[in-house]
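Chemist: the sequence isn't on hand, but the structure is:
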């Protein structure tokens, strides 16, 4: 199932408005079919994997990160019907689909056809579907807050110089993360001071640049959408993953509104002293209230810089990851 979840990442974010799903068909310990949701949401992961497997799917095991859809659409058949036709011995499902058109019906259809079905609440599947699940459960996109700081937590010198705190490996990693997002947002102050391009500049991935958003009530610029407040992200269409890049005011606004699901921190081995802080006041009432909110999900070295990802704690919170 973890391998299927890694396949699902290939569909993000091009699968929008559909979730990025991964599927593996395994027979006698050998993978005979692989699939992930394609651009525009079709074909679905199961359709791709079953087409690759062909007759080998009969009697095989199918691992899919999200419950196979049960609703028929003009763009393609229901995946639960495709699986019934393919006759695998069993289907292992990573997450039940919250979409009311499928919710449980896909699993029921497979069971009624005599196919063994196992619902495996897999953390890897849930992580790969974090944007889709947060949208379904909370009515908003999954929000990642990106910070790039010195060892002493500064994002710029006292004079405002901020390019570049981190090195080329870390900056390339940031662009790969942008390419996984549906939309990217900065605060009005950052937009006025830096006029950031907010695009993807990795060779071959330039077309994966996300929608550009600015947290402001007054800025007007071509190709940029404005949001008056963090809560307005609930009104964004076809956005499952939102990447917030700064600055300190925007970071504080999203944290204060309790809208951050994941923090990605890039830390350079430099000390600035007296520089601009990464996050403004978030209205924290006590130090005790700061504890227990974040858990380390990932750590890696990027050249001389350190990357750490922290996921938000809380019951039912999708465990975001890669």
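Modeler: Yes, it's here. In this text, all values refer to a predicted model and were calculated from it rather than measured experimentally.

Chemist: alpha carbons only for contacts and neighbour counts from here, please
Modeler: Fine.

Chemist: count of neighbours near the residue nearest to residue 27 when sequence neighbours are not counted?
Modeler: Among residues not flanking residue 27 along the chain, residue 60 sits closest, at 4.6 Å (Cα to Cα, 6 or more residues apart in numbering). Counted with other Cα atoms under 10 Å, the neighbours of residue 60 add up to 23.

Chemist: could you check how far residue 60 is from residue 103?
Modeler: Distance, residue 60 to residue 103, using Cα to Cα, to the nearest Å: 24 Å.

Chemist: chain neighbours aside, what residue packs nearest to residue 102?
Modeler: In this structure, residue 102 finds its nearest non-sequential neighbour in residue 70, 4.9 Å apart by Cα to Cα, 6+ apart.

Chemist: isn't the one you found up against residue 110?
Modeler: No. If you go by Cα atoms under 8 Å, residue 70 and residue 110 don't touch, sitting 9.8 Å apart.

Chemist: what touches both of the two?
Modeler: Counting by Cα atoms under 8 Å, 6 or more residues apart in numbering, the common neighbours of residue 70 and residue 110 are residue 80.

Chemist: included below, for side-by-side comparison, is a second structure:
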């Protein structure tokens, strides 16, 4: 996102929280919520827009403040605007704790902003409380406002947090007719390099990757996150094997000291094992915040049937395989009305993108009709 333009002389016609919600969708879903922030001047003009790019990155408020300061350094008229006359509009209540980044409440106080308006409260445990600190310090605080678009940004994240489990992403690499492999079992590579590069970007943000024993036997994966030239990244997800069979002799994963093997086909057993793991996990913390399910088809089917998948990345190649092996198997669907329906997810570049010759569908669960 480009730096904001110099301070306008007339108020922006847009509702600042609408702008903040739109900016939030540029981020990625996962262990942290999608959040956007806007700083407006005393006349309502938009001075800066920020968003959270994912776990470990500056929060939306800090991003907006950085952009605001950069713009003030370049424009005298903007620098002359009194910070106490400015307002921070944010889709989620500013945090008041120190994690991988500092408290947004203190960042706002340090900047001297006079007012904060937030859409959705986050008053659970140590992750809430920012509004109260700001109000005690004399900041004019308004919220929660009940802004619908802001609430929609975090509804799934709040559900996952309240359930006490990781955010779960499912990965599908398939042909146009929904096959993960040809009839003889060959599957490398159905999708092209651009799809595989994006898949590694997703791997890099998760704490653990789940595959079944069948995938280990058929593909001997390493389950590492790699950069554009194929080198392993410094921080790696934990490999998790789901299934009762032993790993084949000489399997690449057998050398991983951090390997977790859950001898069950039940996704709930996997979640229980991960919850009991002492950590720390690759991205910090005592529990995994983000889990990636890469299959094979029966593992994917089990997690989908259990209602434990929060988003799907479906990489679809312009390829027809006929009587191949399906990308998802074992779903308890006997008629159309029993199908698991999904909706487009507008975050992270939109619900439909082209990656080389492939098409990526980013999908979210939705209620049945």
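Modeler: Thanks, I have the structure now. Please read these numbers as outputs of a predicted model, since none were measured by experiment.

Chemist: thinking again about what came up before, contact partners for the residue nearest to residue 102 of structure 1?
Modeler: The contact partners of residue 70 of structure 1, by Cα under 8 Å, 6+ apart, come to 78-81, 101-102, 105-106, 109.

Chemist: what's the helix or strand for it?
Modeler: Assessed by DSSP states H and E, residue 70 of structure 1 sits outside every helix and strand.

Chemist: same check on residue 77 of structure 2?
Modeler: Using DSSP H and E, residue 77 of structure 2 sits in helix 76-79.

Chemist: and residue 191 of structure 2, what pairs with it in structure 1?
Modeler: Correspondence of residue 191 of structure 2 to structure 1, assessed by TM-score structural alignment: residue 166.

Chemist: nearest spatial neighbour of that match, skipping sequence neighbours?
Modeler: Once flanking residues are discounted, residue 166 of structure 1 sits nearest to residue 268: 5.3 Å by Cα to Cα, 6+ apart.

Chemist: number of residues surrounding the one you found?
Modeler: When neighbours are defined as other Cα under 10 Å, residue 268 of structure 1 has 23 of them.

Chemist: can you find the partner of it in structure 2?
Modeler: Counting by TM-score structural alignment, residue 268 of structure 1 lines up with residue 317 in structure 2.

Chemist: what's the biggest helix in structure 1, counting residues?
Modeler: When structure 1 is scanned for its longest helix (criterion: DSSP state H), the result is helix 168-178.

Chemist: mean shift between it and structure 2?
Modeler: The superposed helix 168-178 of structure 1 is, by mean Cα distance after the TM-score superposition for structure 1, a mean 1.7 Å from where its aligned residues fall in structure 2.

Chemist: need the contact partners of that helix.
Modeler: The contact list for helix 168-178 of structure 1 (Cα under 8 Å, 6+ apart) reads 184, 199-202, 209-210, 243, 266, 302-303, 305, 307.

Chemist: and what of stretch 71-79 of structure 1?
Modeler: 42-44, 46-47, 68-70, 101-102.

Chemist: mind giving me a markdown table with those and columns for secondary structure and distance to residue 153 of structure 1?
Modeler: Listed next are the contacts of stretch 71-79 of structure 1 as a markdown table, based on DSSP: H, G, I helix; E, B strand; the rest coil; distance: Cα to Cα, whole Å:
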| residue | secondary structure | distance to residue 153 of structure 1 |
| --- | --- | --- |
| 42 | coil | 44 |
| 43 | coil | 45 |
| 44 | coil | 43 |
| 46 | helix | 45 |
| 47 | helix | 48 |
| 68 | coil | 45 |
| 69 | coil | 46 |
| 70 | coil | 49 |
| 101 | coil | 47 |
| 102 | coil | 46 |
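
Chemist: tell me how far residue 127 of structure 1 lies from residue 66 of structure 1.
Modeler: Separation of residue 127 of structure 1 from residue 66 of structure 1 (Cα to Cα) stands at 11 Å.

Chemist: looking at these two, which one has more neighbours?
Modeler: Neighbour totals were compared for residue 127 of structure 1 and residue 66, and residue 66 leads with 26 against 21 (other Cα under 10 Å).

Chemist: show me what contacts the more buried one?
Modeler: 21-22, 93-97, 125.

Chemist: between these, which is closest to residue 116 of structure 1?
Modeler: Of all the contacts of residue 66 of structure 1, residue 116 of structure 1 sits closest to residue 93, with 10.9 Å by Cα to Cα.

Chemist: show me what the closest one lines up with in structure 2.
Modeler: In structure 2, residue 93 of structure 1 lands on residue 118 (TM-score structural alignment).

Chemist: now do the contacts for residue 122 of structure 2.
Modeler: Applying Cα under 8 Å, 6+ apart to residue 122 of structure 2 gives the contacts 92-93, 95, 128-129.

Chemist: could you list the buried residues of the helix holding residue 77 of structure 2?
Modeler: Counting neighbours by 16 or more other Cα atoms under 10 Å, one finds that the buried residues in helix 76-79 of structure 2 are 78-79.

Chemist: quick one: the helices in structure 1?
Modeler: For structure 1, the helices defined by DSSP H occupy 2-8, 45-53, 79-86, 105-112, 123-128, 130-138, 168-178, 188-194, 248-256.

Chemist: separation between residue 223 of structure 2 and residue 236 of structure 2?
Modeler: In this view, residue 223 of structure 2 and residue 236 of structure 2 are 9 Å apart by Cα to Cα.

Chemist: go on, residue 266 of structure 2?
Modeler: Counting by Cα to Cα, the gap from residue 266 of structure 2 to residue 236 of structure 2 is 25 Å.

Chemist: neighbour-wise, which of those two wins?
Modeler: Set residue 266 of structure 2 next to residue 236 and count neighbours by other Cα under 10 Å: residue 236 wins out with 21 against 15.

Chemist: contacting residues for that one?
Modeler: Contact partners of residue 236 of structure 2, counting by Cα under 8 Å, 6+ apart, are 204, 207, 224-225, 282.

Chemist: again with residue 270 of structure 2
Modeler: When contacts are counted by Cα under 8 Å, 6+ apart, residue 270 of structure 2 touches 242, 262, 264.

Chemist: ok, now with 10 Å
Modeler: Residues in contact with residue 270 of structure 2 (Cα atoms under 10 Å, 6 or more residues apart in numbering) are 210, 240-243, 260-264, 276.

Chemist: could you do residue 19 of structure 1 as well?
Modeler: For residue 19 of structure 1, the contacting residues are 8, 11-13, 37-38, 41, 44, 66, 128-133, 240, by Cα under 10 Å, 6+ apart.

Chemist: so where in structure 1 does stretch 205-221 of structure 2 end up aligned?
Modeler: Going by TM-score structural alignment, stretch 205-221 of structure 2 lines up with residues 180-196 of structure 1.

Chemist: which strands and helices sit next to the helix holding residue 77 of structure 2?
Modeler: helix 60-74 (3 or more Cα pairs under 10 Å, 6 or more residues apart in numbering; DSSP states H and E).
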